[in-house]
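> how would this look folded up:
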Amino acid sequence: MNYFRLSSQALPDSACAINQQSASYGIKMDILPLCQSFVEVMQADSAGIYTGERDSLFHPHGHGTWMGNDGSHYEGQWKHGQRDGFGFGIESGKQLCVGEWKNDRYRGERLVYTSDRIYGIDISKYQHIIGKKKYPILWNKLRISHLGNISRKTVSGSISYPISFIYIKCTEGATLLNPYYRKDYRAAKAHGFRVGSYHFFSPRKPGLAQARKFMKHALVRRGDFPPVLDLEPTPRQIKQMGGPDAMFAQVRAWLRYVERQTGTRPILYISQMFVNRYLKYAPDLKQNYRVWIARYGEYKPDIRLVLWQLCPDGRISGIRGHVDINVFNGYRDAYQKFLQNEVVK
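Here you go, the predicted model:
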């Protein structure tokens, strides 16, 4: 690529964007001046046009905009020729990505945790049984006190967050029932929490049989969060089932039966690894079902989702041991719309 310097001095604060300017080199391009910085423009080649700052080696560096001839676009921070820092971009035919970039790759939105976020937890019998001892949940004391140590997190202010929703494990496979499910469900509701029920999928049992087991025991009531299918098979288990297509056939059987019985479309709980490796084999599920992702990292998952499990080792006042902590994908307005439109009717 050939580079041309169009400005050799800093622009005034009042400088505005210049559209469709023709350089003396005969190249028509968009120029977006940056206040108090040098503006550099890359000559168009077969790939596209770069507009913005550069380093001493003429590489994009600082703030700049890339317009690809294939329809791709990026505006944000660059570092020695690579997208690096905050920016937004879209690849040809793909969704918009807004957030942090590193070494020319999109990392995701870096979430800042504050008391303004909507948090929840998910629990099972393991919040009652630790080793050989059994513990009650002190429902009137529940509050998030620690976001865990398994990954980096950006926190603003002290951590003492209220809990807005609680998912409780109901069943697993076609035979197992959480012995604390009904007691926890009723206690959570009595203390004013929004409640949802989830089923842990077994790769060894038919999806329909598992769905019937879930519906036999689940307390799905008006105002509850949608039922959840917890889908965590290993690659070996998926292979033993006959591959991704065979697995998703059983998953669809569970989802469709539960939706017919409850009148509410379930949510899929899956890991980021599962999304990357297997969800492409079920585009109908990716498009039509809300997703709850387990991803223990600094950046929010780059996928349409409703809930994000941000850590498995959180601490909750009123519960012994570690607890999974989740965050709703949105703020109060989005959460209120979710409560109006997506919960059990």
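> C-alpha only now, for contacts and for neighbours.
Fine.
> what sits against residue 129?
residue 135 (C-alpha atoms under 8 Å, 6 or more residues apart in numbering).
> now residue 41: closest residue in space, sequence neighbours ignored.
residue 51 (4.6 Å; C-alpha to C-alpha, 6 or more residues apart in numbering).
> same question but for residue 309, I mixed them up
Residue 309's closest residue in space is residue 326 (C-alpha to C-alpha, 6+ apart), at 4.2 Å.
> quick one on the thing from earlier: next up, the contacts around the residue nearest to residue 41.
With contact set as C-alpha under 8 Å, 6+ apart, residue 51 has these partners: 30, 31, 32, 39, 40, 41, 42, 64, 65, 66.
> give me the neighbour count for the closest residue to residue 279 other than its chain neighbours.
With sequence-adjacent residues excluded and distances taken as C-alpha to C-alpha, 6+ apart, residue 279 is closest to residue 286, at 6.6 Å. Neighbourhood size, residue 286 [other C-alpha atoms under 10 Å]: 17.
> how about this one, so we can line them up?
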Amino acid sequence: MRMAQLPPIVKHNTTMKITKYTLALGFALLCLCGCKDIAHDGQTIQVQGATTYYGGTKQGKYDGYGVLSVGDSVVYAGEWRMGKRWGKGIGSDSTGRRIVGTWRADTLVSGTWRDSTGTYTGTLNRDGIADGHGTFVNRQELYQGEWSDGKRSGFGVAINAGKHLQLGEWKNNRFLGERIEYRADRIYGIDISRFQHEKGRKRYTINWKQMRIVNLGKLSRKRIAGTVDYPVSFCYIKSTEGTTVRNRYYRTDYAAARAHGIKCGAYHFFSTRTPGTKQAHHFLKYSKFRKGDLPPVLDVEPTCAQIRAMGGAEAMFRNVREWINVVKRATGARPILYISQSFVNRYLPLAPDLKRDYIVWIARYGEYKPDVRLAYWQLSPDGHVRGITPEVDINVFNGYRDEYEDFLQNECIK
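Here you go, the predicted model:
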């Protein structure tokens, strides 16, 4: 809160008109704070032009507790030290917003302000702007964390009226996400298709006995603790696509994964050219669903042109709902939607029921965890797994061991 240089003390013998508010506030501060115990020359009223000071002085300077007014407006009321605001006080910024705060050497350092947007409490810069660490709250949300020049920047946590939690890094009021540190105690998995068996004319077998994740890929920056040498805890295998395509390796990979104690599930690649109901029956006919298997997944990644060609987002989501409903009734498990970050941003808000009722598996190749109702995060498409020759999609479960066990208990095939 910038303020012009304080005027020098000028003593007047003439009677001055002081507003009732100024006198009342001054007397209240003097009585409440016990100014009788603070050394100063006395309690005086001093005026220069439109500026009035009422309070303690010492060696000709404002000292102790006092009220500084310009006209009928109180500029500052609180503690002073040798002519400078120093300690607890009440002031205002350039917009007229009242601040209850702490000053050091005439500079505001922390406090509380309230305006039409909400209430902030925390560290402030000299202009009364949130800077450092603080809490902001209104009827819609609460944020606690780091600020820079009035904007959320750094680590912080926000929760809104719908109890949606955002915990992680912020920049210029935009939530970037949680920056994960990859460690051995997280739950990792892979997803595979024919591309882990074929590359051009070459053909490969998977050595399930040797399988370990040994590299998380190089497409994005990652914070990794220790050496990457993680067990594969879960595996999704592509089963079908549209109403005609089948993965010739699905049944063999499914049997091998189960034989080696790896939790597995099937996914279907959504087509914009055929009805959702027919795609669901195709998936159910050629996929396996045994007790304890992971919930089925619908892989939805059409281009904008494909969505327009099928009649737009409304038509697409109608077919997605058809697939989900048929598969859910047949398996008893709630399907998961596999989607990209761009799909989340552009299309998912158009289907609030899906966003509300279904968890997602998202492909996002950045260093920050996605801000969605997340089951799995596909963090890279170029990882390396011992036992598999081509590159592999690497995924991490959204949680630790206890959350993973709860997920298996509540979401898997019964």
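> what do we get in the second structure for the residue nearest to residue 41 of the first structure?
Using TM-score structural alignment, the partner of residue 51 of the first structure in the second structure is residue 121.
> the longest helix in the second structure is where?
Longest helix in the second structure, counting residues (DSSP state H): helix 313-331.
> and the gap between the residue nearest the centre of the second structure and residue 232 of the second structure?
Nearest to the geometric centre of the second structure sits residue 166, at 3.1 Å (C-alpha atoms, centre = their mean). Residue 166 of the second structure sits 28 Å away from residue 232 of the second structure, going by C-alpha to C-alpha, to the nearest Å.
> likewise for residue 321 of the second structure?
31 Å.
> could you check how far residue 321 of the second structure is from residue 280 of the second structure?
For residue 321 of the second structure, the distance to residue 280 of the second structure - C-alpha to C-alpha - is 10 Å.
> what do we get in the second structure for residue 77 of the first structure?
Taking TM-score structural alignment, the alignment pairs residue 77 of the first structure with residue 146 from the second structure.
> which residue lines up with residue 254 of the first structure in the second structure?
In the second structure, residue 254 of the first structure lands on residue 323 (TM-score structural alignment).
> which residues are in contact with its match?
Applying C-alpha under 8 Å, 6+ apart, we find residue 323 of the second structure in contact with 276, 277, 279, 280.
> ditto for residue 92 of the second structure
So residue 92 of the second structure contacts 1, 75, 76, 98, 99 (C-alpha under 8 Å, 6+ apart).
> again, 10 Å this time
Neighbouring residues of residue 92 of the second structure by C-alpha atoms under 10 Å, 6 or more residues apart in numbering: 1-3, 74-76, 98-101, 113, 127-128.
> kindly report the same for residue 185 of the first structure.
166-170, 193-197, 218-220.
> ok, now with 8 Å
Contacts of residue 185 of the first structure (C-alpha under 8 Å, 6+ apart): 168, 195, 219.
> is it true that it lies in a helix?
Yes. Going by DSSP: H, G, I helix; E, B strand; the rest coil, the assignment for residue 185 of the first structure places it inside a helix.
> now do the counterpart of it in the second structure against residue 92 of the second structure, distance only.
Taking TM-score structural alignment, residue 185 of the first structure has residue 254 as its aligned residue in the second structure. As judged by C-alpha to C-alpha, residue 254 of the second structure and residue 92 of the second structure stand 68 Å apart.
> could you do residue 412 of the second structure as well?
58 Å.
> thinking again about what came up before, and residue 321 and residue 232 of the second structure? which has more neighbours close in?
Counted by other C-alpha under 10 Å, residue 321 of the second structure and residue 232 do not tie: residue 232 has more neighbours, with 21 against 16.
> wait, what's in contact with that one?
Residue 232 of the second structure neighbours (C-alpha under 8 Å, 6+ apart): 188, 189, 190, 211, 212, 213, 262.
> can you get me a residue count around the closest residue in space to residue 320 of the second structure that isn't next to it in sequence?
Spatial nearest neighbour of residue 320 of the second structure, chain neighbours left out: residue 276 (6.0 Å); criterion: C-alpha to C-alpha, 6+ apart. Using other C-alpha under 10 Å, residue 276 of the second structure has 25 other residues around it.
> before we move on, what about residue 24 of the second structure?
By other C-alpha under 10 Å, the residues close to residue 24 of the second structure number 11.
> map residue 316 of the first structure across to the second structure for me.
Under TM-score structural alignment, residue 316 of the first structure pairs with residue 385 in the second structure.
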